[in-house]
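Trainee: Coordinates for the following, if possible.
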Amino acid sequence: MTFLLSMLVVALGGAGGAASRWGLIVLMERRAAARERSGHGHLPTGLEMMPWATFLANLLACLLLGILVMRLGSVGGTLELLYLLLGVGYCGALSTVATAALDVVNLVRRGAPVLGLGYVLFTIGTGMAALWLGLVIGS
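Mentor: The predicted model follows:
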């Protein structure tokens, strides 16, 4: 397999993962705005500040990556391309440390540093748990 083909496959997967993350964020923001307008489903104070869409994207990426690692392992040929497409490209772009870090900065700027720290710990802990669950599901 050529390096150029591998790069192209990762880029295609990354485009899908980034678009999925963006779509999830937009969808969840619209749903939250609709709930707020209707007066239904208001979250307890502090929880409405949490960047739930980024959290969910990271959680889903970790779960999917765990399943892929167990199903595909270290393979070559076509299966390697599938791993590059879904594992490296899609999951890599769906999950994002950079967006999570920016979410923490925004929480701190909004006067919620403890919530920011909690978000970091919660994201890392549940991400690792989701990866483990994916490994179990995939085996």
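Trainee: use CA for all of it now, contacts and neighbours both
Mentor: Noted.
Trainee: Tell me how many other residues surround residue 14.
Mentor: Neighbour count for residue 14, taken as other Cα atoms under 10 Å: 23.
Trainee: Hmm, residue 87 and it touching each other?
Mentor: No - in this structure, residue 14 is not within contact of residue 87 by Cα atoms under 8 Å, at 9.4 Å.
Trainee: ok, longest helix in the chain?
Mentor: Criterion DSSP state H: the longest helix present in the chain is helix 3-38.
Trainee: Would you indicate which residues of stretch 5-20 are buried?
Mentor: Across stretch 5-20, burial judged by 16 or more other Cα atoms under 10 Å covers 9, 10, 11, 12, 13, 14, 15, 16, 17, 18, 20.
Trainee: now the other sequence, so there's something to compare against:
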Amino acid sequence: MNWLLVMTGAAVGAPLRYLTDRAVQSRHDSLFPWGTFTVNLAGSFVLGLLTGVSSVHTHLLLGTGLCGALTTYSTFSYETLKLYESGARGYALANVTGSVAAGLGAVWLGVETAALL
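Mentor: The predicted model follows:
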């Protein structure tokens, strides 16, 4: 049963990640990977919200499944490396510092929001 919850969440999270990435990136004429940045922030916020939920099934469905497929550390790393290698070192540094700081802020905001609910 647990694997089915994870699989169901991932089946929603993976296409949502792709579609969000493409939609966001198409609106920016920039080397900065705004699509990946956006999905990682959204996933961090949702994971923060889940701190107030005690249901293991909800964590498996939304935390492990949905957020696991929605967010992407590997793409973040790859895009940062490509920025650096192409000479866009400022964008690479902004991606690392901005993603970490904003991700921590998003998860904190999610935790605080969960506490209010």
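Trainee: Superposed, what's their TM-score?
Mentor: Overlay of the two chains. TM-score (TM-score structural alignment, normalised by the length of the second structure): 0.90; 115 aligned residues with a Cα RMSD of 1.4 Å.
Trainee: picking up where we left off before, want to throw the buried residues of stretch 5-20 of the first structure into TSV with distance to residue 48 of the first structure?
Mentor: Below are the buried residues of stretch 5-20 of the first structure laid out as TSV (distance: Cα to Cα, whole Å):
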residue	distance to residue 48 of the first structure
9	37
10	35
11	34
12	34
13	31
14	29
15	29
16	28
17	25
18	24
20	22
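Trainee: Among those residues, find me the one that's closest to residue 106 of the first structure.
Mentor: Nearest to residue 106 of the first structure among these: residue 18, at 20.8 Å, using Cα to Cα.
Trainee: any idea how far residue 98 of the second structure is from the nearest residue in space to residue 43 of the second structure that is not next to it in sequence?
Mentor: Distance criterion Cα to Cα, 6 or more residues apart in numbering; nearest residue to residue 43 of the second structure, sequence neighbours excluded, is residue 67 at 5.2 Å. Taking Cα to Cα, to the nearest Å as the measure, residue 67 of the second structure falls 19 Å from residue 98 of the second structure.
Trainee: got it, and residue 59 of the second structure?
Mentor: Between residue 59 of the second structure and residue 98 of the second structure the computed distance is 27 Å (Cα to Cα).
Trainee: Of the two, which one has the most company?
Mentor: Comparing residue 59 of the second structure with residue 98 by other Cα under 10 Å, the one with more neighbours is residue 59, at 20 against 14.
Trainee: in the first structure, which spans are helices?
Mentor: 3-38, 52-72, 77-83, 92-94, 97-109, 113-138.
Trainee: and these, which is most packed in?
Mentor: Mean neighbours per residue, mean count of other Cα atoms under 10 Å, is largest over those for helix 92-94, with a mean of 24.
Trainee: any residues touching that one, and which ones?
Mentor: Helix 92-94 of the first structure is contacted by residues 13, 14, 15, 16, 17, 18, 19, 20, 21, 57, 58, 61 when judged by Cα atoms under 8 Å, 6 or more residues apart in numbering.
Trainee: Hmm, residue 90 and the fourth one touching each other?
Mentor: Yes - at 5.9 Å, residue 16 of the first structure and residue 90 qualify as touching, with contact defined as Cα under 8 Å.
Trainee: sorry, back to before: could you list every helix and strand in contact with the longest helix of the first structure?
Mentor: For helix 3-38 of the first structure, the packing partners by 3 or more Cα pairs under 8 Å, 6 or more residues apart in numbering; DSSP states H and E come out as helix 52-72, helix 92-94.
Trainee: Ok, which of those comes nearest residue 135 of the first structure?
Mentor: Between residue 135 of the first structure and those, the tightest spacing by Cα to Cα is seen for helix 52-72, at 4.5 Å.
Trainee: wait, what's in contact with the equivalent of residue 55 of the first structure over in the second structure?
Mentor: Matched to the second structure by TM-score structural alignment, residue 55 of the first structure sits across from residue 37. Neighbouring residues of residue 37 of the second structure by Cα under 8 Å, 6+ apart: 76, 95, 99.
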